[in-house]
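> pasting the sequence and the predicted coordinates here, then a few questions.
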Amino acid sequence: MIEVAAAIIEDGAGRILIARRAPGKSQAGLWEFPGGKLEPGESPEDCLRRELLEEMGIEIDPYAYFGVNEHDYGTVKIRLIAYRAKYVSGEIVLMDHDEYRWVSREELGEYTFAEADVGFVGELVVEQNEI
């Protein structure tokens, strides 16, 4: 099983950063919470700091565990570990994605997410309805 970290990054207005996987990548065309594979011995928080800097050119501050989803894609099983994070600095430059958006929780349902991310979308929408 591959361990992957995902960041649920909020901006000052409470919008969440989502990104679409570029053509030629696994899960191409699907939206996700950005992140990446954990290196051996790396914490999910350190992984997210590294991956977001490498893949998007931004600095984030992961501050709270959000949850975990496991999904079997047939050819690969992943364990997706999500953390809430704050956007700190940098201009977004896409490497593994072809588009990004800052969206409200209500808008999350308008996008088709990778299966491993779907559970997190549901939790965020429920969270919004409880506010």
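Cool, the structure landed. Bear in mind the structure is a predicted one, so any value in this text is a computation, not a measurement.

> could you use CA atoms for every contact and neighbour count after this?
Noted.

> list the contacts of the residue nearest the centre of the chain.
Against the mean C-alpha coordinate of the chain, by C-alpha atoms, centre = their mean, the closest residue is F33 at 1.8 Å. Counting by C-alpha atoms under 8 Å, 6 or more residues apart in numbering, F33 touches A6, A7, I8, L17, I18, A19, D117.

> E10 reaches R101, doesn't it?
No. Between E10 and R101 there is no contact under C-alpha atoms under 8 Å: 11.5 Å.

> for stretch 44-59, what is the distance to the chain centroid?
11 Å (C-alpha atoms, centre = their mean, to the nearest Å).

> what about the helices in this protein?
44-56, 115-130 (DSSP state H).

> buried ones in stretch 86-102?
K86, Y87, V93, L94, D96, H97, Y100, W102 (16 or more other C-alpha atoms under 10 Å).

> who are the contact partners of the fourth one?
By C-alpha under 8 Å, 6+ apart, L94 lies in contact with E55, M56, G57.

> any idea how far E70 lies from A13?
30 Å (C-alpha to C-alpha, to the nearest Å).

> which one's more surrounded, the two?
E70 (18 against 9; other C-alpha atoms under 10 Å).

> and the closest residue to that one other than its chain neighbours, how far is that from Y65?
Spatial nearest neighbour of E70, chain neighbours left out: R79 (4.4 Å); criterion: C-alpha to C-alpha, 6 or more residues apart in numbering. Distance, R79 to Y65, using C-alpha to C-alpha: 14 Å.

> before we move on, the earlier item: now, which of the contacts of L94 sits nearest E127?
Using C-alpha to C-alpha, M56 is the member of these that lies nearest E127, at 26.8 Å.

> that closest one reaches M95, doesn't it?
Yes. With contact defined as C-alpha under 8 Å, M56 counts as touching M95 (6.4 Å).

> identify the residue spatially nearest to I18, adjacent ones excluded.
Closest to I18 by C-alpha to C-alpha, 6+ apart is F33, at 5.1 Å.

> one more to weigh against that first structure:
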Amino acid sequence: MIRVTCAIIRNEDNEILIVQRGEKTDHPFKWEFPGGKLRKRETEEECIIREIREELSMEVIICSKSEPVVHDYGHKKIRLIPFLCDTLDELPVLSEHEDFKWIPAETLGSVDFCEADIIVASRYLGMTGNKPAAKNRESETEQSETVDKDLQKMINNMMSMQEAEWVAASAGENPVLFQKLLDYSYSPDRKLAFRASWTLSKVCDKYPELIYPHLEKITEELNGIDNESTQRSFLRILSLTDLQKISERHHGILAEHCFKALNSGFSAIAIKAYSMEIIYKLALIYPGLANELAITINMLQGEVSAAGIVARGRIIMKRIAEISKS
């Protein structure tokens, strides 16, 4: 029997995170609670923390452990150990799954889950007193009095990558919508700021030139942004853009911020990864940064166990070696 852990992850709005399996998996396009198999000499708690970091680059806090679910799929039999977890991270970085959604707990009953996860969801609903929603239930939001409020509501209610990409495509063709996303990214409303900045990063994937006039302001605001999810989106934008578009002074601000994030024991894995990429790009402009980055990565690899950041560090170390040769 295969021992597997999974996490019912709640955000600040008590929404539940679900992830979709890929086409080439044994349950293609089915939804599930994130998690994975136990390794040798690993506790169940250590396993779920590691799996969420590796699969989603998220940090979670374990609140409780539920009764295991034993299920026979025919080709394999599993013992699924569910954990109820909380997180302040809003944006998973998918490394194995096709998609993700944050959904209200009462809608878990209408999700096309893998069979074992159906049992986990049903038990969770019974434990919390939520009643499963009917599959044909309509969930339309009331129309707001102003376009601005409508847009904010739409962004706050986005629950999947496809929805974000649809808004991003619209913003790429609509300067007013693009500016709104940028403005909302600085909002004190943490959820709105995160989802707007996340969508903004999707706009920049397709239309990088739109963000060029705003790069210096984003750089200047980084140190003052206490919303880690928004900061992660901004760092992603900067890691993918042409840093020659900002001034030498802003290069200095950015390098200082990113080294600080790399050396901090409190920075999320994704923030460290994007910071690493940004400093590498700056090292292409200022080769003197390469040695400092190499030292930082070596220290980081000795302290961080997340596979994603270690692998990224190794790749960048190879690139740094090429800079040194030239």
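Ah, there it is. What you see is a predicted model; the values in this text were computed from it and never measured.

> hang on, the earlier thing: show me what the residue nearest to the centre of structure 1 lines up with in structure 2.
Superposed on structure 2 with TM-score structural alignment, F33 of structure 1 falls opposite F33.

> returning to what we had before: which members of the contacts of F33 of structure 1 are the farthest-apart pair?
Going by C-alpha to C-alpha, the pair spanning the contacts of F33 of structure 1 furthest: L17 and D117, at 13.0 Å.

> out of the two, which sits in the busier spot?
Counted by other C-alpha under 10 Å, L17 of structure 1 and D117 do not tie: D117 has more neighbours, with 23 against 19.

> for the more buried one, which non-adjacent residue is closest in space?
E32 (6.1 Å).

> distance check, L254 of structure 2 against I285 of structure 2.
13 Å.

> name the residue in these two with the higher neighbour count.
Each of L254 of structure 2 and I285 has its neighbours counted (other C-alpha under 10 Å); L254 has more, 25 against 14.

> give me every residue that touches that one.
Applying C-alpha under 8 Å, 6+ apart, the residues contacting L254 of structure 2 are T219.

> neighbour-wise, which of the contacts of L94 of structure 1 leads?
M56 (21 neighbours).

> residues contacting it?
By C-alpha under 8 Å, 6+ apart, M56 of structure 1 lies in contact with E91, I92, V93, L94, M95.

> try it again at 7 Å.
I92, V93, L94, M95 (C-alpha atoms under 7 Å, 6 or more residues apart in numbering).

> show me which pair in these is furthest apart.
Farthest-apart pair in the contacts of M56 of structure 1 is I92 and M95; separation 9.6 Å (C-alpha to C-alpha).

> out of the contacts of F33 of structure 1, which is nearest to E42 of structure 1?
The nearest member of the contacts of F33 of structure 1 to E42 of structure 1, counting by C-alpha to C-alpha, is A6 at 13.8 Å.

> relative to R79 of structure 1, how far out is that closest one?
10 Å.

> neighbour count for the two, which is higher?
More neighbours surround A6 than the other of A6 of structure 1 and R79, with 29 against 17 (other C-alpha under 10 Å).

> I'd say that one and P34 touch.
Yes. With contact defined as C-alpha atoms under 7 Å, A6 of structure 1 reaches P34; the gap is 5.5 Å.

> near the spatially closest residue to E99 of structure 1 that is not a sequence neighbour, how many other residues are there?
Leaving aside its sequence neighbours, E99 of structure 1 sits nearest to R20 (C-alpha to C-alpha, 6+ apart; 5.3 Å). Summarising burial for R20 of structure 1: neighbours were counted as other C-alpha under 10 Å, giving 24.

> same thing with the one 4 residues further on?
If you count neighbours by other C-alpha under 10 Å, G24 of structure 1 ends up with 9.

> same question for M1 of structure 2.
Using other C-alpha under 10 Å, M1 of structure 2 has 10 neighbouring residues.

> quick one: the helices in the stretch 201-326 of structure 2?
215-221, 228-240, 248-263, 269-285, 289-303, 307-325 (DSSP state H, counting those that start in this stretch).

> can you lay out those as TSV showing distance to S197 of structure 2?
Formatted as TSV, these follow (distance: least, C-alpha to C-alpha, whole Å):
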stretch	distance to S197 of structure 2
helix 215-221	11
helix 228-240	6
helix 248-263	18
helix 269-285	14
helix 289-303	27
helix 307-325	23
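
> still on that earlier bit, which one of the helices of structure 1 lies nearest to Q27 of structure 1?
That would be helix 115-130 among the helices of structure 1, by C-alpha to C-alpha, at 9.2 Å.

> the closest one vs structure 2 - mean distance after superposition?
When structure 2 is superposed, helix 115-130 of structure 1 averages 2.0 Å from its matched positions, counting by mean C-alpha distance after the TM-score superposition for structure 1.

> could you do stretch 82-89 of structure 1 as well?
Following superposition, stretch 82-89 of structure 1 is found to deviate from structure 2 by 1.6 Å on average (mean C-alpha distance after the TM-score superposition for structure 1).

> which residues are in contact with both of E10 and R101 of structure 1?
L17.

> so what's the residue nearest to A270 of structure 2 when sequence neighbours are not counted up against?
In space, and not counting its chain neighbours, A270 of structure 2 is closest to S57: 6.0 Å by C-alpha to C-alpha, 6+ apart. For S57 of structure 2, the contact set (C-alpha under 7 Å, 6+ apart) comprises P92, V93, I269, A270.
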